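In: here are the coordinates; sequence isn't available:
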């Protein structure tokens, strides 16, 4: 579709073109639409449209007991679904006033940081693909696969994991899961270094990313940016540091920040965060190994009214069968209260605002999805830029459609 732009009298009339970038397009990273107005290859304006896969999770949650909400969180940012699961469980524990054992906190941190690496690994390798460099993507995907194998040992699932329970995990980590973790910690640093060598000082890659899709710290804060996209603009806000949860205060790590907030800085921040996550996982694994005897078998809090009993107990003990039935069927009323809990997701601050009126399901539940917030800035980030830059800007923002349309 062509448009004639009305210019001041005496000027030559200018022709612009409207282009639908999405909703079905391999570079949109999901099902959402951008209506671009182009002057040649330069973007004059954009209009974002979301809602193509809206699933009404927040309304569904009002009819579900707490445990049946966990699989909904999987389907927000599915590139790092265990962080979503943990965030929801920590929110429930805050409402229920459950104290979590330290070993459980450390095990959760291992899983959440593996998820962060998986998320950043996907984002940065796709930025490479969208700038024409496919090798890095193919190379690192085998290590995303290894992360998924660790998930699989722990909970039996890979992408949408439904991992963990309110109070901890459904089972203790087995020896194979720790062996695979050790393999990852041993091999991935070398791979990540090679991945960085492919891109960070690559002149073509730098020319494609530098000075494109930039945003100032002030504008990023005004939009409500969090996570790597905010830190790339120079603001060192990280939920793990500013509002620690799951014993993150026990760990030593730095928060990488950028300067210009452009596509290149976002790439560098995520790369640096993967190194920090590796350090956190190593620290957490050492802390887990310090637990001996009975303490090494602790993987959940003692809260029988909310924690599913062992299956063998359900088959042989009446009390376990009763608790199993009450929890599964949502027969356990949750206390009245109003809580907000956030975690540092792969894309930024992932928050859960939960209101309970004392019933069996939340009275109201709101997900704070970071993607939905920073997608509003897409027009400002791409206006007056080239069409090819718009593709990379979307990649470096790490837009996940499942998180946009909750």
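Out: On my side now, so go ahead. Values in this document were obtained by computation on a predicted structure and should not be read as measured data.
In: for the rest of this, base every contact and every neighbour count on C-alpha atoms.
Out: Noted.
In: neighbours of the closest residue to residue 368 other than its chain neighbours, just the number please.
Out: Leaving out its chain neighbours, the residue that sits closest to residue 368 by Cα to Cα, 6 or more residues apart in numbering is residue 351, at 4.6 Å. Residue 351: 21 surrounding residues under other Cα atoms under 10 Å.
In: quick check, residue 351 in a helix?
Out: No - counting by DSSP: H, G, I helix; E, B strand; the rest coil, one finds residue 351 to be strand, located in no helix.
In: right, and it touches residue 369 too?
Out: Yes - taking Cα atoms under 8 Å as the definition, residue 351 is a contact partner of residue 369 at 7.0 Å.
In: any idea how far the residue nearest to residue 368 is from residue 83?
Out: 11 Å (Cα to Cα, to the nearest Å).
In: try residue 16
Out: 43 Å.
In: likewise for residue 185?
Out: Residue 185 is 19 Å from residue 83, where distance means Cα to Cα.
In: check residue 4 too.
Out: From residue 4 over to residue 83 the distance is 48 Å, taken as Cα to Cα.
In: report how many residues lie close to the residue nearest to residue 14 when sequence neighbours are not counted.
Out: Leaving aside its chain neighbours, residue 14 sits nearest to residue 5 (5.5 Å; criterion: Cα to Cα, 6+ apart). By other Cα under 10 Å, 10 other residues sit near residue 5.
In: comparison target, given below:
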């Protein structure tokens, strides 16, 4: 009988289940994990220090590149912190647009999560299905911002522009032609709101498909039930937020507890788990997809009935229109000044937090009265959750490590910042 030996194993950063530039050093007793030491820093881009060297608006795009699955949610926290310092508030229509796009972003994040989690544990079909839906929602990103991944759409005082009246159609190509192209463009004959209404109406059936494939699947449950259990008390002690906390049975959601944008005016439920394991966190995220679609539908109804401005008429932060620039030299000068030098923010400090798809994402700003922040610090949920990897992994098998990495839903751009 061979003797079980202790040894150290590098898990990543090239491992397909590492979800980015993560290196885990695992101390094993046979195939049982005795210690897991996450090593980060391979992706560090100094986002916080870079933001301190640029005018306030120039750093909005940096927020997209932190957790690059939760782009507009990251922008929302940063923009809200600036608005707190300026003591301004976006118009009501812009608030509804932000609420709608925050939930579109939540679905985008959770689709990527269920796709990669399923693939990590051996299920490929769900990966292909979830990416089909992601493509549709990324088209909604592109329609308002021109970019699919890094939109830079939110602005202090509102959003970049109003929703388009015509949803762009897919062009014919070697992959899309004939009846297939006609079917794919069926939802694109009207406005962006028409498109999103059709998408969300269909989306509930797509989520049911994911559950049919996974929820009662014997292999899926063997890989997730009882894995990475965290009690409600311990989840709070370790600073968990988002689905990691709600999966342990704690109904904490900033959209309900500290409402921002228009979350106080829409109806939705907070799904919670009971066992705090990988399976419960999966169920929470799946149900959050449905609740996000409900919120989007309510925002669509309000936006249809209530036209209005989407940017505050405050010329300290708002650029003049093209018509104004053509008729007024002062407006033209203001345009160039705003986009080069930016604007000065009153001295003070502010913290703004939003319920990002992975948990609480917060932005702490200090202004010394200049046109750029004196200090920027970002509170990323994935960084906090990754710090619990050692405790969650101890006693589990080596084959459970992909399930634990996936259940934390980490993105290293946000962890390293």
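Out: Yep, it's here. Every value quoted in this text rests on a predicted model; they were computed, and no experiment measured them.
In: how close are the two chains, by TM-score?
Out: After superposition, the two chains reach a TM-score (TM-score structural alignment, normalised by the length of structure 1) of 0.93; 391 aligned residues with a Cα RMSD of 1.4 Å.
In: aligned to the residue nearest to residue 14 of structure 1, what sits in structure 2?
Out: In structure 2, nothing lines up with residue 5 of structure 1, judged by TM-score structural alignment.
In: wait, doesn't residue 5 of structure 1 sit right on residue 37?
Out: No - using Cα under 8 Å, residue 5 of structure 1 is not in contact with residue 37; the gap is 10.8 Å.
In: joint contacts of the two?
Out: Residues touching both residue 5 of structure 1 and residue 37 (Cα atoms under 8 Å, 6 or more residues apart in numbering) are residue 16.
In: show me the contacts for the residue nearest to residue 368 of structure 1.
Out: Counted by Cα under 8 Å, 6+ apart, residue 351 of structure 1 has contacts 87, 340-343, 367-369.
In: how about it, what's its partner in structure 2?
Out: Residue 351 of structure 1 maps onto residue 362 in structure 2, by TM-score structural alignment.
In: distance of that match from residue 302 of structure 2?
Out: Taking Cα to Cα, one finds residue 362 of structure 2 at 28 Å from residue 302 of structure 2.
In: go on, residue 257 of structure 2?
Out: 23 Å.
In: comparing those two, which residue is more hemmed in?
Out: Taking neighbours as other Cα under 10 Å, residue 257 of structure 2 and residue 302 compare with residue 302 leading, 14 against 10.
In: find the helix or strand that the more buried one is a member of.
Out: helix 278-305 (DSSP states H and E).
In: and that helix against structure 1, how far off on average?
Out: Overlaying structure 1 shows helix 278-305 of structure 2 at a mean distance of 0.7 Å from the equivalent residues (mean Cα distance after the TM-score superposition for structure 1).
In: equivalent range in structure 1 for that helix?
Out: Aligned using TM-score structural alignment, helix 278-305 of structure 2 spans residues 263-290 in structure 1.
In: what distance separates that stretch from the middle of the whole chain?
Out: Taking the mean of its C-alpha atoms, stretch 263-290 of structure 1 sits 15 Å from the chain's own mean (Cα atoms, centre = their mean, to the nearest Å).
In: stretch 252-270 of structure 2 too?
Out: 16 Å.
In: for stretch 198-211 of structure 1, same thing?
Out: Using Cα atoms, centre = their mean, the offset of stretch 198-211 of structure 1 from its chain centre is 25 Å.
In: what comes up buried for it?
Out: Buried residues in stretch 198-211 of structure 1, counting neighbours by 16 or more other Cα atoms under 10 Å, are found at 199, 205, 208-209, 211.
In: equivalent range in structure 2 for that stretch?
Out: Stretch 198-211 of structure 1 maps onto residues 213-226 of structure 2, going by TM-score structural alignment.
In: near the alignment partner in structure 1 of residue 141 of structure 2, how many other residues are there?
Out: Using TM-score structural alignment, the partner of residue 141 of structure 2 in structure 1 is residue 151. Using other Cα under 10 Å, residue 151 of structure 1 has 23 other residues around it.
In: give me the nearest residue to residue 151 of structure 1, chain neighbours excluded.
Out: Leaving aside its sequence neighbours, residue 151 of structure 1 sits nearest to residue 158 (Cα to Cα, 6+ apart; 5.8 Å).
In: name the SS class of that neighbour, please.
Out: coil.
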